[in-house]
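K.L.:
show me the folded form of this:
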Amino acid sequence: MARISFVLPVGGGGGGAHSVVQEVNAMRDLGIEARVLVNRRNAEGFRHTYDRFPWVETGGMEAFDGPKDLAHLAAQEDVLVATTNTSAHTIAEVARLGRAPAYRAAYYVQDYEPLFYAAGSAEHALAIASYAVLPECTYFAKTRWLTGMVEAAHGHATHLVVPSIDHGIYRPARRPAGALRQVTAMVRPATPRRAPRRTLRILERLASGEFGPVAVTAFGCTAEELREAGLTLPEGVTLMGRLRQLEVAELLRATDVFLDLSDYQGFGRTAAEAMACGAIVLAPGLGGATDFISDGVSGFLANTTDEAAVARAIRRMLSLSDAELRSVRLAALEAVSGFTPVRAAVSELRAFGLG
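P.N.:
Just a heads-up that it's a prediction; the model follows:
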């Protein structure tokens, strides 16, 4: 029986961690001995975030204290998967501790992390180096934009795998007739590439009635986090705070229009999840969302760094007739319907040469 471990040094809650957990869950259902290895500092938060998966408490999640501890956990694995640039370096350190490891190294590229850091910084250098520290590594990513970035910047052939959405919670729901259209956006003050200031400016314009009567909701941070970042919640915008995955799904099922105004998206998970809930989405034209959004057909794309272009797209979306909205909504549901954890798991197993 194949044994696969994903090294995931985070407390969970983000899109990348969601991908790993639901794909590990699918692999386990397929009879694979798959598990998640979390650094001990984040282990308790991880258990709390994913307590709805029984295997998290029964051996499917293990905590490690450093490379030596990880080497012990990895001794019997067939594949050891990095999921972040830091975990790639940790796996490389494991290999340096002893003889050539029996496992195959893989790198799940969930975003192009060198873009997270200032050029010339130590963090940027480590992110760049993560693509050179794992010999004979299997690289895989879930969008053509990401596979293209790795191949162009580092010369590594990179497998395109299927993205996954938990359709058990991200699903459409009947909306009340005659209600105001609900516009929702995620605001992340601590993540500049998610454009929190731009997002709040656009939400302020929406709440003011500039685009017509709508109800406006934001989530992803607390009011205190906004204040600490020097940001102000616009009048008329409801802030839901930090939400767990089931709570995000509930909000998206009540959403008519979802806005992701990030500079770019390696994948665009929340937009895809919103589409699975029946929402009409606006996503960045730069990045992975172009794999599943055809502009004006299954959703909308814009140069999100240009607020005038964003405003034009929003006017276009909110001017759609009921028949046009239904057409886009159905196309959106169809576009992401194949993003299942089982299909994602199978595509990864094939990338590893195990299927």
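K.L.:
drop to CA atoms for contacts and neighbour counts, all remaining ones
P.N.:
Noted.
K.L.:
these two touch, right, Pro189 and Ala223?
P.N.:
No. Pro189 is beyond contact range of Ala223, at 10.4 Å (criterion: CA atoms under 8 Å).
K.L.:
the two: which is more packed in?
P.N.:
Pro189 (21 against 15; other CA atoms under 10 Å).
K.L.:
what packs against whatever helix or strand Ser5 lives in?
P.N.:
Assigned by DSSP states H and E, Ser5 belongs to strand 3-7. When contacts are defined as 3 or more CA pairs under 8 Å, 6 or more residues apart in numbering; DSSP states H and E, strand 3-7 sits against strand 33-39, strand 79-82.
K.L.:
of all those, which lies closest to Val342?
P.N.:
strand 33-39 (13.2 Å; CA to CA).
K.L.:
what sits up against the closest one?
P.N.:
1-11, 21, 24-25, 27-28, 46, 59-66 (CA atoms under 8 Å, 6 or more residues apart in numbering).
K.L.:
one more to line up against the first:
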Amino acid sequence: MTVPEGTMARFGSVRRRHIWSIVQRGPTEVGYAYFRARRRRRNLADDESLLSESDQLALSGAFDLTEDVLAANARLIERYQRAAPFQVDSIQWFLPYFRHAYFGGVHTLLRFAEHFARAHDVENRFHCYDVAPGAVAGMASRVAGAFPSLAAATFTSSACSLEELPPCDAAIATLWSSAYPVMHLRRARSKLYFVQDNEPQFYPAGAASALAEATYRFGLPGIVNTPGLADLYRSYDNPAVSFVPAVDLDRYHPPPAPRAPGEPLRVFFYARPGSPRNAFGLGIAALTKLKRTYRERVEIVCAGETWNPGQLGLHGQIRNLGVLSSLDEVAALYRSCDIGLVFMHTKHPSYQPLEFMASGMATVSNVNPATQWLMRDGENCLLTPPLPSATAERLGRLVEDAELRARIAAAGLVQVRRFGWEEQIERVWRAICRQDESFALPPLTAPLRSAAPRG
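P.N.:
Below is the predicted model:
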């Protein structure tokens, strides 16, 4: 490409080529480029920001606390930890925007709210801190559809200031971003943190992951989903009560009769390309190997997110059902499958292994030290290193060995039948009301006596 010299002679060759490429796009693009350059020279914000989304979060001003706020919260938390048992009559939940009330984390915290209202007459209020006023009605409708007893709950949007929220006995953060407004809230008798995953792992190392991890140092007593995740939260010197997620055994249960002999074995994969922690690419690579080996002996079905197998050259080899319309439809799909594959590369196992086990499927998942309380390799599941060939080999063992498949499925069913939601939520309720020592301050340690001889 020949770049005219003229007035551009003062620029280097790389810069001249860049300017010439803009000029060739026409006068409109030249004008845009001029004003962008002018704004940069004047240190004004540019629509084409070089900032990552992570850094934009840091610059938003929404995620910051002064030393005075931290100190005031530390005093409030200490008073709560020293308090005698008390009755919780009102809970202010800080709820982020969601599209689907049946996804695991949202559904779980709504289940807790519903139980508190039904069993203990708690007034639930939901402050949708990052939701515009026009979207709150839709969220309230989705909540009422999933839990009709919450239809009378109060919902407020981001337009409602924290000062406008009425006093409450407990304020509960439900996502790392909600912990910041909870810390700024002034009229709460207690403050808690409903932790359902190691959320700093949702982001690459940077501002967002640091801001998320900072919330684990706020000292908020944690209501933590699974014992493994609770161990992590306690490692930040936080008090915590954990619960084991239960399964609705009326909905998720094995099929009434075994599948007809001679039918292909059906392998299910929880496939969410938009959630890196679910290792979509790793699963597809393993399943491609499995299909290449077993051909018509296996049928591979996916769900969890909308995507097109044809884009990956897998049309006719893998079928994706996308996001199913109801939990009953999900349960029916699981009952129709023989083997379930799910990856979870954070500190929570996800709900899929539990639901697979309850539905009579043999489960395959990744090795994860934080999920050893649930997943026992060779007993109630098969665990695999994060390698496509190793994953395909575990799946292949279950395809080949009907006895192993049946034994793994039976042990999984025994595992999930050990726990029920009522007992797990009541454990948390006792901790919130200070009826046990889950959130108590540790006893003071007596000072060490000097080993020096007395005079």
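K.L.:
now the strand holding Ser5 of the first structure: buried residues?
P.N.:
By 16 or more other CA atoms under 10 Å, the buried positions in strand 3-7 of the first structure come out as 3-7.
K.L.:
next, format the residues you listed as CSV and append distance to Leu286 of the first structure.
P.N.:
Formatted as CSV, these follow (distance: CA to CA, whole Å):
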residue, distance to Leu286 of the first structure
Arg3, 36
Ile4, 33
Ser5, 32
Phe6, 28
Val7, 28
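K.L.:
Thr217 of the first structure -> the second structure?
P.N.:
Aligned by TM-score structural alignment, Thr217 of the first structure pairs with Val301 of the second structure.
K.L.:
again but with Arg329 of the first structure, I slipped
P.N.:
By TM-score structural alignment, Arg329 of the first structure lines up with Ala409.
K.L.:
cool, Arg315 of the first structure as well?
P.N.:
Aligned by TM-score structural alignment, Arg315 of the first structure pairs with Gly396 of the second structure.
K.L.:
quick one, what contacts the closest residue to its match other than its chain neighbours?
P.N.:
Among residues not flanking Gly396 of the second structure along the chain, Leu290 sits closest, at 6.8 Å (CA to CA, 6 or more residues apart in numbering). Each residue near Leu290 of the second structure by CA under 8 Å, 6+ apart is listed here: 392-393, 395-396.
K.L.:
could you rerun that using 10 Å?
P.N.:
Contact analysis of Leu290 of the second structure by CA atoms under 10 Å, 6 or more residues apart in numbering lists 267, 284, 298, 300, 388-389, 391-396, 399.
K.L.:
strands - which of those residues land there?
P.N.:
Using DSSP state E, the members of the contacts of Leu290 of the second structure that fall within strands are 267, 298, 300.
K.L.:
residues contacting the second one?
P.N.:
Contacts for Val298 of the second structure were tallied using CA under 10 Å, 6+ apart; they are 263-267, 290-292, 317, 338, 396, 399.
K.L.:
now do 6 Å
P.N.:
With contact taken as CA atoms under 6 Å, 6 or more residues apart in numbering, Val298 of the second structure is in contact with 264-266.
K.L.:
with the last one instead?
P.N.:
With contacts defined as CA under 6 Å, 6+ apart, the neighbours of Ile300 of the second structure are 266-268, 318.
K.L.:
10 Å instead, please
P.N.:
Contacts of Ile300 of the second structure (CA under 10 Å, 6+ apart): 264-269, 287-288, 290-291, 316-320, 337, 339-340.
K.L.:
which of those fall within helices?
P.N.:
287-288, 290-291 (DSSP state H).
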